[in-house]
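A.B. asks: sequence first, predicted model second:
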Amino acid sequence: MDTHTRESFKGECSNLLAEVSVDWRGRPCKPNKHGGMRAAIFVLGIQAFEIMAIAAVGNNLITYVFNEMHFPLSKSANIVTNFVGTIFLLSLFGGFLSDSYLGCFWTMLIFGFVELSGFILLSIQAHLPQLRPPQCNMLSQEDHCTEAKGFKSTIFFMALYLVALGSGCLKPNMIAHGGDQFKEDDDPKHSKKLSTYFNSAYFSFCFGELIALTVLVWVQTRSGMDIGFGVSAVAMALGLISLCSGFFFYRNKPPQGSIFTPIARVFVAAFTKRKQICPSSTEMLYRSENTNAPNRAVGSFRHTNKFRFLDKACIKVQDGSNMNESPWRLCTVTQVEQVKTILSVIPIFACTIIFNTILAQLQTFSVQQGSSMNTHLTRSFSIPPASLQAIPYLMLILLVPMYELLFVPTVRRITKRESGITPLQRIGVGLFTVTFSMVAAALVERRRREAAVGSEKQMSIFWTAPQFLIFGLSEMFTAVGLIEFFYKESLGGIQSFLTAMTYCSYSFGFYLSSLLVSLVNKITTSGSNSKKGWLSDNDLNKDRLDLFYWLLAGLSVLNFFNYIFWSKWYSNTPPSSSSQGGGGRTLKDNEVDNIHV
């Protein structure tokens, strides 16, 4: 048996395993015992508890870094920003490990304990004075605070990035593992079930965020950060208990080796044969070595004309010679379509970055905006500005069930789709709606500034509620639609990795926010007689935050039209003239052949 035949045989065996979801013993799953919402409920449990734990730490971390570890304010802000960005970037690593080597369940279990150890170490450091720099009198001009250095600093960053590593690797796998519990098996209601699960997952996320931003932040404020970190550790432990409780009910997709190898082979093979001419008929393209096996690469998806240069990777040089060709020179149509899918979803992913840039403003400038307003609900009780972030989640806990129970059935009668609207349509609605969040923020900020400067009156903090409410509504469409889109469009074996891309959008959105602030300050300073930019002062009454909000609203409108272009480009892919079947764009699990060789 030559090398290429042996490699193809290994690939076919791998795909046969991938077609069958297995239980905890590695045996094929039983439809009446494994999977379904009964199994997914345990995944929803760890998702709620994990976001509860990480959100409580992340939203109040700057208080601990600045007040207890005594890092300068600018450095403290960078520490928090780097921490959040690292979490989302590490989601790619978690998705890669899961799809390639460990599988979703074991990836979640291992890194869940990594995250738990980070919370415990943070709690120990916050509790023991010898692990923190000495307290200082902030009122004394002679007493200067000394920031944490050496061993104390090492312990802090070790704990912080254990949390980041654990949370980052957990996030994409919670979504993917929950989705894996719903096997398609030609079920006409599969799309509806999957959409219901993603809505339930987002409800679980909102519930965890709401508890974190209210109860857990209150515990941190009243009882100390050591108790607060300890409560986060308890929440994480409860999440792991929930995960392990469903051990006997899960459908598990076996890992299939490195997901990057077959992708790299397509590019190498296409480059090697770059001088070849793409055939007019797809029947001339290489499909499978196994002539006895059904041609699973066609019949349920269309061979597309996007990125046709990649089709050169599966051109047969001459009849009969393909048996001796290296897998790095000859790929199957299915492998090429997998790479095409990954390339095709990148523009959709890029269109959500502006959306998350707006989210960054709501977590920074809008909180600062609320700090300069009247926060008193009664004479004796005031609302912490950071708790404004709980407003959208409080609303979403009500809206998500209404969306599933009222909106979807109503729209289903019109569109004849089980999920009501497609994931791409759902993302579009969110990207359009989020513009009005920045419009509301700009109008409120202008009125607040005029009132503060003209009459020195403080507006009520509740005037900022509309911008948070509108963003919450738009996030229900965009965030859930994006996750559903990536999961459904991904081919067999890369669901976790592509789902992780949704979290990278958060990182890029926050990084773009920092870049925009710097650029706006630089541009407006150079064109201003006062030599001060829109956001260069530490006083919002002197800054022009309202103009910055209007800029973001304008960018959001442009981004929406950009998204319309790319979503139409993605949806209106013409099939090649000779392709068979006109079904869906993606492959089903039982129709993937030789993806991972």
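C.D. replies: All right, it came through fine.
A.B. asks: hey, let's count contacts and neighbours off CA atoms from now on
C.D. replies: Fine.
A.B. asks: verify the stated contact: Ser232 with Met52.
C.D. replies: Yes: if you go by Cα atoms under 8 Å, Ser232 and Met52 touch, sitting 7.3 Å apart.
A.B. asks: which element is the spatially most central residue of the chain on?
C.D. replies: The residue lying closest to the centre of the chain (Cα atoms, centre = their mean) is Tyr503, at 2.4 Å. According to DSSP states H and E, Tyr503 maps onto helix 495-526.
A.B. asks: can you give me how far the helix or strand that comes right after that helix is from the chain middle?
C.D. replies: Counting by DSSP H and E, the next helix or strand C-terminal to helix 495-526 is helix 545-571. Mean C-alpha position of helix 545-571 versus that of the full chain (Cα atoms, centre = their mean, to the nearest Å) differs by 20 Å.
A.B. asks: sorry, back to before: ok, the residue nearest to the centre of the chain - contacts?
C.D. replies: By Cα atoms under 8 Å, 6 or more residues apart in numbering, the contact set of Tyr503 is Phe88, Leu89, Ser91, Pro172.
A.B. asks: tell me which of the residues you listed is nearest to Gly554?
C.D. replies: For these, the residue nearest Gly554 by Cα to Cα is Phe88; the value is 26.6 Å.
A.B. asks: looking at this, the closest one is in a strand?
C.D. replies: No: assigned with DSSP: H, G, I helix; E, B strand; the rest coil, Phe88 falls outside any strand and is helix.
A.B. asks: coming back round to it: okay, buried residues for the helix holding Tyr503 please.
C.D. replies: 495-513, 516, 520-522, 524-525 (16 or more other Cα atoms under 10 Å).
A.B. asks: stretch 380-398 now?
C.D. replies: 383-397.
A.B. asks: try this one next to it:
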Amino acid sequence: MERSGSSKARCMMGDNGEAELKLCNAESKRAGWITFPFITGTVALLMMGGNGWMTNLIVYLIQEFDVNRIDAAQIYNVVNGCFCLLPILAAIIADSKLGCFVVASVSSFVASVGVVFLSLTATFNSLRPEPCGDKSSSCKAPSNLQLAVLYTGIVLATLGASGVRFTTATLGANQFESQKDQSTFFNWFFFAQYAGFVLSSTLIVYIEDSVSWALGFWLCVAANLVGLAVLVAGNRYYRHETPEGSPILSLARVLVASFRKWKLQLTLDGDEFYYGRHGQNKEVEVPPKKNFRFLNRAAVKTDGDTKPDNSIARPWRLCTVQQVEDLKAVIKVLPLWSSAIFLSTPIAVQNSMTVLQALTMDRHLGPHFMIPAGSVLVMVMISSLVSLALIDRCQSPSPLWKKLTGSPPTVFHRIGVGHLLNVLGMIASALIESRRLRTAHLHHLQNINNHSVPMSVLWLFPQLILVGIGEAFHFPGQVLLYFREFPANLSNSSTAMVSAMIGIAYYLSTVLVNLVRRSTGWLPENLNDGRLDCVYWLLAGVGLANFGYYLVCAKLYTGKDGNSSSNLPMTDVAGEKE
């Protein structure tokens, strides 16, 4: 499937003579690798600016606004959930009305305004409550004005950051015509994203903690504004896709129309189907496929469904064959997408549990430096960065791979490798936690609340490295799969599917931890007296079962062009689709 081929097709069959030729010449000077530094630079800067305040939000709320620890954690959870789920809304707006460039530009500006509000609270003492002093004195609650400025900043910064995440991915992918180039772009898109996360989680967080909250937040503002400038500077080179109305609404119409005609008897006569105002040759060249046959009723013409000019008279009773096939394409991808949710849930649990483990371990590096517990997770990003760079250099199928599998690697192979590495990461987590518990018991620390165990925090790095390498395989692979297999008018929604999956997994991880706490004694307040290793073994089992589910989904999947999963290449090196 070629997303950008539509512009090329318009050039080939244009009817407007010289005007059409000028348009084609203008298109030929756009897109391609000339846009790459603008888009990846934008991603790195905007992720740096967005993650810089978000990573340290709990500490800021506790230290500067005297917020209760539990309340601060709940606010952080809501912010992260919105950060992962709201890209779907941004994608729908981009697909329906504005296009991904406009949505990304507006979102980055909104994010900058939001972080400005946060920076003002850190800069002016009047926008923060007075310090508590000693623990025995009561703390003065923030005023309504102080809370209004704080939460306005948080809301705007979250909305803006979430609107940028995957609209920039679609904007970048639309600049390339070959699947090899698209695959390479997605590798480097995630590389740039992780690079921004690493810089913000280390440099900016250090400045906020050790130098000044105001300076750290204003650096986030600067990163957002520079990122916006870079995005706009590349506009002259971008290929822009024209939104064609609400694609989500068209999918809903197919469902409604098929249910309203559920009593209709289908025949094998292709003339009964509606292909569009200009007939079959302009829309799709074959009748609707036999899969999900009940949806085909939505494209069956009945009396009163069309006007004399063959346009649709009742949109909620008649749809085109292409709209029906678009909905089928989305439905077919959903099982694979659901397997990705259960892939990310163990990762979300591991992230929070790893921080708790780090708090109970020796975090010293030399006599004068202690690793912040939250910074341990940077190893996931670093290992993903290195892996993405290596994967991009080794995308061509190796002779060993061909000898083992008898076929070139596909996008399904890449995602499957990510599943297996995730399971290995959970197993490593269980083994390392077992060692930590043995060390705690050896020193009789099980009855001392979360006392530091004489075991280096560096022991946590192998499990994080495995998960990071796994993310380098399955996250870009999933974005590439959804981008290829979703209908072209849902391109923004397709890339945002990964973000929505992470958001759902984040909330599912919270539910899973609560269930474990209520039904077992594995997660007491004192980790030294618990069995966190059993939680990791449970996550490994869930991951292994989910891998089996993924294999079934991948085996049964057929692409929108009719190819099986074994024929969906990872790049065009393995066989470009026409």
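C.D. replies: Received it, and whenever you're ready, just let me know what you need. This one's a predicted model, so the numbers in the text were calculated from it and none came from an experiment.
A.B. asks: ok so, going back, out of the buried residues of stretch 380-398 of the first structure, flag the one nearest to Met138 of the first structure.
C.D. replies: Taking Cα to Cα as the measure, Met138 of the first structure lies nearest Pro384 of these, at 21.8 Å.
A.B. asks: where's that closest one relative to Gln368 of the first structure, distance?
C.D. replies: 11 Å (Cα to Cα, to the nearest Å).
A.B. asks: those helices in the stretch 1-150 of the first structure, which residues are they?
C.D. replies: For the stretch 1-150 of the first structure, the helices defined by DSSP state H, counting those that start in this stretch occupy 3-19, 37-58, 61-67, 73-97, 104-127, 150-180.
A.B. asks: which strands and helices lie in contact with the fifth one?
C.D. replies: Helices and strands touching helix 104-127 of the first structure, as assessed by 3 or more Cα pairs under 8 Å, 6 or more residues apart in numbering; DSSP states H and E, comprise helix 150-180, helix 225-245.
A.B. asks: related to what we said a few turns ago, turn the helices of the stretch 1-150 of the first structure into CSV, including distance to Arg329 of the first structure and mean neighbour count.
C.D. replies: Listed next are the helices of the stretch 1-150 of the first structure as CSV, based on distance: least, Cα to Cα, whole Å; neighbours: other Cα atoms under 10 Å:
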stretch, distance to Arg329 of the first structure, mean neighbour count
helix 3-19, 10, 18
helix 37-58, 41, 24
helix 61-67, 51, 18
helix 73-97, 24, 20
helix 104-127, 32, 22
helix 150-180, 32, 23
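A.B. asks: can you lay out the ones you listed as a markdown table showing distance to Glu475 of the first structure?
C.D. replies: As requested, these are exported to a markdown table (distance: least, Cα to Cα, whole Å):
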| stretch | distance to Glu475 of the first structure |
| --- | --- |
| helix 3-19 | 33 |
| helix 37-58 | 16 |
| helix 61-67 | 24 |
| helix 73-97 | 17 |
| helix 104-127 | 25 |
| helix 150-180 | 17 |
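A.B. asks: quick one: closest of those to Asn541 of the first structure.
C.D. replies: helix 73-97 (20.8 Å).
A.B. asks: which strands and helices sit next to that closest one?
C.D. replies: Packed next to helix 73-97 of the first structure, using 3+ Cα pairs under 8 Å, 6+ apart, are helix 61-67, helix 150-180, helix 495-526.
A.B. asks: out of these, flag the one nearest His34 of the first structure.
C.D. replies: helix 150-180 (10.8 Å).
A.B. asks: Lys402 of the second structure versus whichever residue in the second structure pairs up with Tyr549 of the first structure, what's the distance?
C.D. replies: In the second structure, the residue matched to Tyr549 of the first structure (TM-score structural alignment) is Tyr536. To Lys402 of the second structure, Tyr536 of the second structure is 34 Å away according to Cα to Cα.
A.B. asks: among those two, which residue is more densely surrounded?
C.D. replies: Tyr536 (24 against 12; other Cα atoms under 10 Å).
A.B. asks: quick one: the strands in the stretch 351-500 of the second structure, in order.
C.D. replies: 361-362, 453-456 (DSSP state E, counting those that start in this stretch).
A.B. asks: what's the closest of the contacts of Tyr503 of the first structure to Ala126 of the first structure?
C.D. replies: Checking the contacts of Tyr503 of the first structure one by one against Ala126 of the first structure (Cα to Cα), the nearest turns out to be Phe88, at 25.1 Å.
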